[in-house]
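Q: sequence first, predicted coordinates after that:
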Amino acid sequence: MATPFGPARYRLDVPEDFGGTLLVLGHGAGGDVDAADLVAVHDAALARGVAVALVTQPYRVAGRRAPAPAAQLDAAWLAVIARLRKNVDFATLVVGGRSSGARVACRTAVRAGAQRILALAFPLHPPGKPDKSRADELLTGVPTLVLNGDRDAFGVPSQAPAVHVTVLRGETHALSRDPAAVAAAAVAFVTGS
């Protein structure tokens, strides 16, 4: 689909027992929507009656690995959400993603009208540079669940107002050691159960 910064792609899955919640997930900077944690969350959410859209940013559709500037990522993301609003009759919007995708979801959640944010492997700071914190991006006022590994080289955010942080033992930034545990925590938050 067209965005202000080139074509994006999304895959929308709506289960037969759709309960009114749409979860929109974005990928990490150099990755794609086939990351182990995103696939696990997608599958578990569908099994609980949640519609899921997996969004691929225009720079990845174009075959580039280096991410576009934040303003371009945010604008493309919001364009996809506007399209999804026309295609899915949902009551609750949950935005999220892994790493860079989590940052995009946080920066745009209020403008998108999201009720919740799911931040997988939120990159608190670049590896080895804790002085370059991105913690302020989590301070949206929207209820947010952060799932990070205790071995994440990008750091682990702290609890904050409206931000709940769950630290998964033995996990790195990839969140690939136990995707089922990631999915269980994520879907409990997404469904409010």
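A: Good, I have the coordinates.

Q: please count neighbours and contacts with C-alpha atoms only from this point.
A: Noted.

Q: what segments of this structure are helices?
A: Listed in chain order, the helices of the chain (DSSP state H) span residues 36-47, 58-61, 70-87, 100-112, 179-191.

Q: mind giving me JSON lines with these and columns for distance to residue 24 and mean neighbour count?
A: Putting the helices of the chain into JSON lines (distance: least, Cα to Cα, whole Å; neighbours: other Cα atoms under 10 Å) gives the following:
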{"stretch": "helix 36-47", "distance to residue 24": "9", "mean neighbour count": "21"}
{"stretch": "helix 58-61", "distance to residue 24": "16", "mean neighbour count": "20"}
{"stretch": "helix 70-87", "distance to residue 24": "8", "mean neighbour count": "17"}
{"stretch": "helix 100-112", "distance to residue 24": "9", "mean neighbour count": "23"}
{"stretch": "helix 179-191", "distance to residue 24": "11", "mean neighbour count": "19"}
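
Q: including distance to residue 168, could these go into TSV?
A: Shown next, in TSV, are the helices of the chain (distance: least, Cα to Cα, whole Å):
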stretch	distance to residue 168
helix 36-47	13
helix 58-61	28
helix 70-87	28
helix 100-112	17
helix 179-191	8
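
Q: distance of residue 158 relative to residue 138?
A: For residue 158, the distance to residue 138 equals 10 Å [Cα to Cα, to the nearest Å].

Q: neighbour count winner among the two?
A: More crowded of residue 158 and residue 138, by other Cα atoms under 10 Å: residue 138, with 28 against 13.

Q: list the residues that contact the more buried one.
A: Contacts for residue 138 (Cα atoms under 8 Å, 6 or more residues apart in numbering) come out as 103, 106-107, 144, 163.

Q: next, the one to line up against it:
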Amino acid sequence: MTRTEIVPTETGDARVTWYLARTAQRILAVSHGAGGGIEARDLQALAETLPAHGVTVALVEQPWRVAGKKLAPAPKTLDTGWRGLWPALRKPGLPVIAGGRSAGARVACRTAKDLGAAAVLALSFPLHPPGKPEKSRADELLGAGVPTLVVQGGNDPFGKPAEFPDPDAFEIVEVPYGDHGFAVPKRAPTSQEEALETITGAVVTWTRSLR
């Protein structure tokens, strides 16, 4: 069962599409990146899979996306929008996992501790701009302050799994051959369907391990 909710924030109206679990134990609130929306293949796969495992999924569209703008605003504005819709995510009274893909993952990491998130799911965390490993954003990831799962494509130009710091503060799962959008080459020994199964399987297992 799904429902859609418009949530006013300081930066404009956000939109939350709820994929409801019959007996929910927690909520995964996950937002999109700077170059796409909630139609991203990984977000849709999570929304289709997790409710059967007791996790309600809330796919969050930031105000800039709802307004039809093509370019994401500054990180501070993204954080403000995310903070503004958090009360709506907490309203059901369940633990909320803050999640996002790419830029949305950075937002989740930056705000998790202050908002009281139960954990963070970082999909395709942009560890650095492509070709510029010296401009690391590892401090955002390491500063999340809550249990964190990173799901990263093996060929992600924004940071391959081996480039991440020693994961004492987080768990990391590699999607073999996946790029920043978790697309795999047609000639790869792993299919696109298998790549999505790797993502959903890892997230289901991880959510079950959370207290």
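A: Thanks, I have it. Here the structure is a predicted model, which is why all the values come from computation and not from measurement.

Q: ok, back up a step: for residue 129 of the first structure, find the nearest of the helices of the first structure.
A: In terms of Cα to Cα, the element of the helices of the first structure nearest to residue 129 of the first structure is helix 100-112, at 16.4 Å.

Q: name the nearest residue to the spatially most distant residue from the centre of the first structure, ignoring sequence neighbours.
A: Distance from the C-alpha centroid of the first structure peaks at residue 131, with 23.9 Å (Cα atoms, centre = their mean). Leaving aside its chain neighbours, residue 131 of the first structure sits nearest to residue 125 (7.5 Å; criterion: Cα to Cα, 6 or more residues apart in numbering).

Q: name all residues that make contact with the one you found.
A: So residue 125 of the first structure contacts 131-134, 154-155 (Cα under 8 Å, 6+ apart).

Q: adding distance to residue 82 of the first structure, write those residues out as a markdown table.
A: Rendered in a markdown table, the data for the contacts of residue 125 of the first structure read as follows (distance: Cα to Cα, whole Å):
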| residue | distance to residue 82 of the first structure |
| --- | --- |
| 131 | 35 |
| 132 | 32 |
| 133 | 30 |
| 134 | 26 |
| 154 | 31 |
| 155 | 32 |
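
Q: mark which of those residues are buried, thanks.
A: 134, 154-155 (16 or more other Cα atoms under 10 Å).

Q: so what does residue 144 of the first structure match up with in the second structure?
A: Mapped onto the second structure by TM-score structural alignment, residue 144 of the first structure lines up with residue 148.

Q: contacting residues around its match?
A: Counted by Cα under 8 Å, 6+ apart, residue 148 of the second structure has contacts 119-122, 169-171.

Q: ok, now residue 143 of the first structure?
A: Here residue 143 of the first structure is in contact with 115-117, 162-164 (Cα under 8 Å, 6+ apart).

Q: most neighbours among these, please name it.
A: residue 117 leads the contacts of residue 143 of the first structure on contacts (other Cα under 10 Å) with 29 neighbours.

Q: map that one onto the second structure.
A: For residue 117 of the first structure, the residue aligned by TM-score structural alignment is residue 120.

Q: residues in contact with its match?
A: 97-99, 108-109, 112, 144, 146-149.

Q: try it again with 10 Å
A: Counting by Cα atoms under 10 Å, 6 or more residues apart in numbering, residue 120 of the second structure makes contact with 28-30, 96-100, 105, 108-109, 111-113, 141, 144-150, 170.

Q: quick one: residues contacting the residue most central in space within the second structure.
A: Taking Cα atoms, centre = their mean as the criterion, residue 100 is the residue nearest the geometric centre of the second structure, at 2.0 Å. Residue 100 of the second structure sits next to 28-33, 38, 43, 59-60, 106-109, 120-125 when contact means Cα under 10 Å, 6+ apart.

Q: quick one: which of those residues sit in strands?
A: Assigned to strands by DSSP state E, the following of the contacts of residue 100 of the second structure qualify: 28-31, 59-60, 120-123.

Q: name the nearest of the residues you listed relative to residue 208 of the second structure.
A: Among those, and counting by Cα to Cα, the member closest to residue 208 of the second structure is residue 28, at 12.3 Å.

Q: the first structure: which residue goes with the closest one?
A: So, by TM-score structural alignment, residue 28 of the second structure is matched to residue 23.

Q: and its match, how many neighbours?
A: Residue 23 of the first structure, neighbours per other Cα under 10 Å, totals 29.

Q: would you confirm that it contacts residue 53?
A: Yes - using Cα atoms under 10 Å, residue 23 of the first structure is in contact with residue 53, at 6.3 Å.

Q: tell me, what's touching the two both at once?
A: In contact with both residue 23 of the first structure and residue 53: 12-13, 42, 95, using Cα under 10 Å, 6+ apart.

Q: identify the farthest-apart pair in those.
A: That would be 13 and 95, which, of those, are the farthest apart (Cα to Cα) at 15.0 Å.
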